[in-house]
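Engineer: What shape does this take:
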Amino acid sequence: MPNRTLGRGSAALEVSALGLGCMGISEFYGTVDESVGERTVAAALDAGITMLDTADVYGPFRNEELVGRVVAKRRGNVVLATKCGLRHTDSGFQIDGTPEYVKKAAEGSLRRLGVDHIDLYYQHRPDPKVPIEDTVGAMAELVAEGKVRHVGLSEPGPGTLARAHATHPITAIQTEWSLWSRDIEDEVLPVARERGIGVVAYCPLGRGFLTGAFRSVDHLEASDLRRVHPRFQGENLARNLVLLETLEEIAGARGATTAQIALAWLLARGEDVVPIFGTTRAEHLRQNLEASHLVLSAEELRQIDERIPPGSAAGPRTGPGAAHMETPEKVH
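Structural biologist: Predicted structure coming up:
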């Protein structure tokens, strides 16, 4: 597995070119046996992945505990990324970027992960009620205390990102980015690259759609949020299946899977890009990792951009069942 560097200077962090997103092991995409999840995380580490992505909100809390159990005896080879900023309340999730909560959340994550420091600590969503300088200032204090090594933001607006980086060096942003979600390219990506901030792309396989594994939501569990996601419904789904067929044609010509092409396309967007995919199947894990050595030609990249251009996916990328997880920050 080749490595890549997120951030630069004092904020630089070396990670594997592909990371494992652990969210789906514990929540949102149906039921997964925790022993299967543990084996998946261990297999990813064995295969050369060094970056594991989790959050206190996944589970809730169970995902960090699961990841912590796996890395307990191999901490030195793992870059642990987790997040704060979403509180569990009786009425659902609430964004909280107050310095007090940031510090309290970090202590909880350290305890559940069973570690003395977090390698990359993200604010899960910017809090419009709290100046980003206050939130990142608290994260900077955690760095000074040795409890956090690097600071990140998930789904920031471009103005917020610039202000955050002026407060403390930001190593990476995490945002949805894939062949069917390219919003980042217009405003956020230029700000990140101007400042040397890396990009961790979550949902690089379009919540599994770009793998071609399913063409309807009928077989998904009732708890799977894709059942109500706009891009998996009715006319939107029909139009998106046409895009999938195009991707299947491109992948077939290369002798690769659609997932490998989708991941390789993201890797080709720049050396500062690290996609994190989720899976619980060993076969899919092995196949996806092969994308780190799949180099798309200039002609293949041109063809992909021409046939699957920005904005071609039908339906918004946010779903009603997980707006708290998916809605990008609107405050610039």
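Engineer: drop to CA atoms for contacts and neighbour counts, all remaining ones
Structural biologist: Will do.
Engineer: Residue 17 and residue 3 touch, don't they?
Structural biologist: Yes: if you go by CA atoms under 8 Å, residue 17 and residue 3 touch, sitting 4.9 Å apart.
Engineer: Those two - which one has more neighbours?
Structural biologist: Set residue 17 next to residue 3 and count neighbours by other CA atoms under 10 Å: residue 17 wins out with 26 against 16.
Engineer: Following up with a second sequence; could you model it the same way so I can compare the two?
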Amino acid sequence: MITRREYLKMSLAAGVALALKPGLMWAGDRELPLITRTIPGTDEAVPVVGLGSSATFRSVAEAGEYDRIRDVFAKLSEHANSVFDTAPGYGGSEEVAGRIVNELGIRERIFWATKLNVAPRGGGAADPERAMAQLERSFEYVRKDPIDLIQVHNLGDVETQLPILQEQKDEGRIRYIGVTTTFPRQYEQLEKVMEQYELDFIGVDYAIDNHTMEERIFPMARDKGIGVLVYAPFGRTRLWEKVDGKEVPDWAAEFDAHTWGQFFLKWVVSSPVVTAATPATSRARHMADNMGAALGRLPDQEMRQRMVRHIESL
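Structural biologist: As a prediction, the model looks like this:
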């Protein structure tokens, strides 16, 4: 079994063939099928692996390295309706990404998910006028009307900001609405919001070494028909540090995983509650590798447990 670094070198060597159809390298003359999930309560499907725009994506966008961002979006758009997750709070990410998807002419191939939050840090009330101004900037950046999904970022003054999103949805300017958090201190509040409001999506942290969502929040999402976007599927850098210098186990090929990135992502999206995972990257090679996790087979429950045990043993 090869490492992610070796896989990416092979990707370059394979050239255009792999760029167009990442599954072919592993399937001989058989193209691996794309794995999608249907948004609860609809007949709309999205690929299970998308793109986030925090971390390195944000840094590259703010540094003006637009060619790298273009290459990432060109790769992402090969799978129609792929989720791109961004936020006004991610520095220049939202503005730069909006400009590039329009330059490339791929705006309608991207499921555009952004966020709303003008509440003061540490809590406090959100100014409705500032919230509407932030929303209008989001529409201006992407030039997509309606925007596919807007969520209240980090549960910022939900009482004020979620009704604003609901009103915009009722007017046909937003297709789906929701809330997000990756902070354990907010998990209890998230449960209350899921009980109180009609949400289309939640965005949360979930990884092979972080199963908290499985205890209460995922069952609630399943029962209420709420879509789930997963952030930090690599534990930010935590999982990469854990597997540094270690090879992917040979048995990962049983579910078409050939790199650690695919190993981690396939574990995440094999949860039937997860709609899509959106790992952030600023490199097209990594985007292609991540998208490989949306091809072929997924681990079953027994294999998922084996994967967890393997990571715990490292």
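Engineer: Any idea what the TM-score comes out to?
Structural biologist: Scored against TM-score structural alignment, normalised by the length of structure 2, the superposed chains reach a TM-score of 0.74; 269 aligned residues with a CA RMSD of 3.1 Å.
Engineer: Quick check: the aligned residue for residue 77 of structure 1 in structure 2?
Structural biologist: Taking TM-score structural alignment, residue 77 of structure 1 has residue 109 as its aligned residue in structure 2.
Engineer: if you skip the residues just before and after it, what's nearest to the most centrally placed residue in structure 1?
Structural biologist: Centroid-nearest residue in structure 1: residue 202, 2.6 Å away (criterion: CA atoms, centre = their mean). Distances taken as CA to CA, 6 or more residues apart in numbering put residue 176 closest to residue 202 of structure 1, at 4.8 Å, once the chain neighbours are dropped.
Engineer: Alignment lookup: the one you found to structure 2.
Structural biologist: In structure 2, the residue equivalent to residue 176 of structure 1 is residue 205, according to TM-score structural alignment.
Engineer: Let me see the contact set for that match.
Structural biologist: 181-182, 213, 230-233 (CA atoms under 8 Å, 6 or more residues apart in numbering).
Engineer: Helices of structure 1, residue ranges please.
Structural biologist: 23-26, 34-46, 62-71, 99-113, 132-144, 158-167, 188-194, 234-254, 258-267, 282-289, 298-307, 323-326 (DSSP state H).
Engineer: In this structure residue 263 of structure 1 contacts residue 293, no?
Structural biologist: No: contact status for residue 263 of structure 1 versus residue 293: not in contact, 10.4 Å apart, counting by CA under 8 Å.
Engineer: for the residue mapped onto residue 220 of structure 2 from structure 1, what are its contacts?
Structural biologist: If you follow residue 220 of structure 2 across to structure 1 using TM-score structural alignment, you land on residue 191. By CA under 8 Å, 6+ apart, residue 191 of structure 1 lies in contact with 158, 161-162.
Engineer: Quick check: residue 191 of structure 1 vs residue 197 of structure 1, distance?
Structural biologist: Note on residue 191 of structure 1: its distance to residue 197 of structure 1, by CA to CA, to the nearest Å, is 8 Å.
Engineer: Same question for residue 124 of structure 1.
Structural biologist: In terms of CA to CA, residue 124 of structure 1 sits 17 Å off from residue 197 of structure 1.
Engineer: what's the answer for residue 80 of structure 1, then?
Structural biologist: The gap separating residue 80 of structure 1 from residue 197 of structure 1 is 18 Å, by CA to CA.
Engineer: returning to that earlier point: so who does the residue nearest to the centre of structure 1 touch?
Structural biologist: Remark: with contacts taken as CA under 8 Å, 6+ apart, residue 202 of structure 1 is in contact with 21, 174-177, 275-277.
Engineer: Let me have these in a markdown table, extended by distance to residue 32 of structure 1.
Structural biologist: Formatted as a markdown table, the contacts of residue 202 of structure 1 follow (distance: CA to CA, whole Å):
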| residue | distance to residue 32 of structure 1 |
| --- | --- |
| 21 | 14 |
| 174 | 24 |
| 175 | 24 |
| 176 | 23 |
| 177 | 25 |
| 275 | 22 |
| 276 | 19 |
| 277 | 16 |
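Engineer: Identify the farthest-apart pair in those residues.
Structural biologist: 21 and 177 (13.6 Å; CA to CA).
Engineer: What is the aligned counterpart of residue 44 of structure 1 in structure 2?
Structural biologist: By TM-score structural alignment, residue 44 of structure 1 lines up with residue 76.
Engineer: hang on, that match packs against residue 287?
Structural biologist: Yes: in this structure residue 76 of structure 2 lies within contact range of residue 287 using CA under 8 Å: 7.0 Å.
Engineer: what about those two, which has more around it?
Structural biologist: Between residue 76 of structure 2 and residue 287, residue 76 has the larger neighbour count (other CA under 10 Å), namely 25 against 22.
Engineer: Trace residue 37 of structure 2 over to structure 1, please.
Structural biologist: Alignment note (TM-score structural alignment): residue 37 of structure 2 maps to residue 4 of structure 1.
Engineer: cool, residue 285 of structure 2 as well?
Structural biologist: Superposed on structure 1 with TM-score structural alignment, residue 285 of structure 2 falls opposite residue 283.
Engineer: burial count for that match?
Structural biologist: Residues near residue 283 of structure 1, counting by other CA under 10 Å, number 9.
Engineer: same check, this time on residue 145 of structure 2
Structural biologist: Neighbour count of residue 145 of structure 2, defined by other CA under 10 Å: 12.
Engineer: how near is it to residue 215 of structure 2?
Structural biologist: For residue 145 of structure 2, the distance to residue 215 of structure 2 - CA to CA - is 37 Å.
Engineer: shared neighbours of residue 76 and residue 287 of structure 2, anything?
Structural biologist: residue 51.
Engineer: before we move on, back to that, which of the contacts of residue 191 of structure 1 are buried? Put it as a ChimeraX command.
Structural biologist: Buried residues within these, by 16 or more other CA atoms under 10 Å, are selected in ChimeraX with:
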select :158,161,162
